[in-house]
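Student: Prediction below, plus the sequence it came from.
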Amino acid sequence: NNYWTKMFFMPEGIYQAKMLKKEALIESTKRIIKDASVENGAIVAANTDKRYYPRDVSPYRYVWIRDAAFTCVAADILGIEIQKDFFQWCLERAEGFDRDGVFYQTYHTNGAKAGDQFQPDQTGTLLWAVWHHYAYQQRTEDVVEFKDLIEKAADGICKLWNRNHFVVPTYDLWEERTTFPDLEDNHTYSLAACTRGLKCADMMIEIKKKSKTKKWLRCAKEMEETINMGYDASHKYFLRTFGKLNDYVVDASLLGLVYPFEVCSANDQRMVNTVNAMEKKIAENGGVHRYEKDVYDGWMREGKLRRKGAGAWPLLNFWMSIYYAMQGEKEKAEKYNEWVLNSLDSPYIPEQIFENELQKSVCPLVWAHAMFVISHFVERHIITIINSP
């Protein structure tokens, strides 16, 4: 590979070259995260204003709360201070949050809504990111400064939940599929994110407020019980969406049930089976795809998406690496990481990697860089993933 060959041809051996690759990516990630962090606290999914951002791909200079939450966790690991400004942005600027207590699809950097979809995982993931920031720094007593954000977000999730489903239509994290209250269906990843977020909220709010948090824990328990119903014993994997009608398409987002949402352990046989299904159906030539027969590529011509078939998503390779690291399978973890590193022709990690030279991808994707950082540190045991008591 030209980029890495020029930079890292090392007579000392392959191991040193690998470590230098990772160190170079860590350094580029620091710059990319800083580039994505706007002065008012917003964190965009990609900074399209930068010279390195390609033409002819989807413009990602928007705030996705989900992407930004993972970016905050990576920033914790890297020692970059952007988290508090972003949490404040969420509380004060994100349109609709003050009224509804939940976050929507996307936002402009000034906080105006850019998309109306209710994706429950975004609110749950933010609560996890707030908790991670203070737990990682071992300053949980300081979380009181975002008490309003935590309480409003946890209340917002619970307000829209009724026993075993949301009372309004919800969208999945890929922004493509909808659940409906009358079908009592759920996106499994979304429920996992909300379960974890509500538990994190409970841990962050002071003991004297525990009466308030009982509702959050009740909702989390109901969500967790509902997730268990989403495992299909005959197919031997968790369904991505289930209810009165089920969706049997294998989806990589279910890795989130292990990390970061801790609904299942890495060795839970249901997750082992689910990951086996992923490896059979959506891990192609080493790269992990979102789901079967995905067509979104982010490649554009004259303002229109081409949709000529999706590539592998590096962030999903990193997620798979995290899963195997948590399972104690170091070689498998490294294999999924190395596939991405060996596929790169620059220090920028794209949204997708294609098996042809024609299709173009959003690049760099900040979320992909965040997942690289998390997987890198998990794999090397430089940090321990913070587990709840």
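Tutor: Good, I have the coordinates.
Student: CA atoms for contacts and neighbours, from now on please.
Tutor: OK.
Student: what does stretch 217-227 contact?
Tutor: Contacting residues not belonging to stretch 217-227 are listed as 158, 161, 163-164, 188, 191-192, 194-196, 198-199, 202, 263 [C-alpha atoms under 8 Å, 6 or more residues apart in numbering].
Student: one more structure, for comparison:
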Amino acid sequence: MSLVAHSLDVIRRYQSPGGAYPAAPYFSAYQGYSWLRDGAFIAEGVSRHGDAAGAAAFHRWCARVIGERAGRVDALVARRRPIPPGDMLPTRFTLDGRDGEDGWWDFQLDGYGTWLWALAEHCARHSVTPGAVPGVEEGVRTAVRYLSAFWDLPCYDWWEEHVEHRHVATLGAVHAGLRAAVRLDLLRPAEAEAARAAAAGVQALAAAEGIVDGRLRKWLGSDAVDGSLLACVTPFGLYPVDHPVGAATVAAVEERLARSGGVYRYLDDTFYGGGRWVLLAGFLGWSHARAGRLPEARRHLSWMEAQATPDGDLPEQVSDLLLAPEREREWVERWGPVATPLLWSHGMYLILADELRSCVRTENP
């Protein structure tokens, strides 16, 4: 079985009856939970390969769990700041759509923006009228009110760290999500106006404070490079691959974080010793494919394939070239072996495989 076929099978096999994609079905810290961010990219992967039903079920699940919290969002918007991070909406939910009962680094805005972006991509690809899908309008409108009100707040980043900072990858996801929501044409006039204003605010803040040395920075005020910044280029287009800032961001990640086909999260990473992440290789390959650098994109796809277990499962990260090998054991003792399979890794593999397939079709019509 090809890795594309196996990836589709893994994702279908573990998708919950209600539509949620579990992050990793056997990993102790992730088991029983679905993240908006992870799931959105997983849905994008299967949507590209023809599993419209699976992706649609996930989007309906997201719309339901977000829409059910409309009153909570309205109450948050009505409150005076500051609002403690623990009072904000979660970034992950149980597979049946409840808030988790165990503690987590939960206040992350990027997942809500990423879901809106992925929903719009799916609807356009499969000619779906979003307003005809039960519950989707309420979910979209709730997510937009939430992001429009709170986009400028510090929150946890993709890696569930540094809640005190405003992260550029988060800004990129919010910007893409709000623009996508306007295109879906489900918003009331005031909501659409607020979404456009918030997106413009994100763009202005990123231009004024999110750039250092001509490329995007990890968080406002930092000089660091982070693998999550790749998403600001492709697919979110905060600065696309043909923009000097986008090109410089990809180049900085490639120079500082890429090694032999894999990509580190950031240079100070100590999680499981700081290995190279499979899904980030997918993001770097995606940007290379969009830029027409097809040999480089194929190299990252091949590296992702080489990390599969004998059964074809892709892990979260690999442990052969660790940044902090002395820190690996503490995580194994805490949570067990590295998460495998990680459905987001399989989703990103599907995305890059399809992107390269599309590039070949374009080259050879």
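Tutor: Nice, I can see it. Predicted model, so just to flag it, every value in this text is computed and none were measured.
Student: where does the TM-score land?
Tutor: Once superposed, the chains reach a TM-score of 0.83 (TM-score structural alignment, normalised by the length of structure 2), with 330 aligned residues with a C-alpha RMSD of 2.6 Å.
Student: Just send the contacts of stretch 217-227 of structure 1 back as CSV, with secondary structure too.
Tutor: Listed next are these as CSV, based on DSSP: H, G, I helix; E, B strand; the rest coil:
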residue, secondary structure
158, helix
161, strand
163, coil
164, coil
188, helix
191, helix
192, helix
194, helix
195, helix
196, helix
198, helix
199, helix
202, helix
263, coil
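Student: between these, which is nearest residue 62 of structure 1?
Tutor: Comparing these against residue 62 of structure 1 with C-alpha to C-alpha places residue 194 closest, at 22.5 Å.
Student: Return the residue of structure 2 aligned against that closest one.
Tutor: Aligned by TM-score structural alignment, residue 194 of structure 1 pairs with residue 174 of structure 2.
Student: and of the contacts of stretch 217-227 of structure 1, the nearest to residue 57 of structure 1?
Tutor: Nearest to residue 57 of structure 1 among those is residue 188, at 29.5 Å by C-alpha to C-alpha.
Student: And that closest one, how close does it get to residue 179 of structure 1?
Tutor: From residue 188 of structure 1 across to residue 179 of structure 1, the span is 11 Å (C-alpha to C-alpha, to the nearest Å).
Student: what about the counterpart of residue 249 of structure 2 in structure 1, how many neighbours?
Tutor: Under the alignment (TM-score structural alignment), residue 249 of structure 2 pairs with residue 274 of structure 1. Neighbour count for residue 274 of structure 1, taken as other C-alpha atoms under 10 Å: 24.
Student: which one of residue 188 and residue 179 of structure 1 has more residues nearby?
Tutor: Under the criterion of other C-alpha under 10 Å, the comparison of residue 188 of structure 1 against residue 179 puts residue 188 first, with 27 against 22.
Student: Might one say that that one is in contact with residue 240?
Tutor: Yes: under the contact definition of C-alpha atoms under 8 Å, residue 188 of structure 1 touches residue 240, with a separation of 5.3 Å.
Student: Need the residues touching each of the two.
Tutor: Both residue 188 of structure 1 and residue 240 are contacted by 230, 254, under the criterion C-alpha under 8 Å, 6+ apart.
Student: What does residue 6 of structure 1 correspond to in structure 2?
Tutor: So, by TM-score structural alignment, residue 6 of structure 1 is left unmatched.
Student: All good on my end, thank you.
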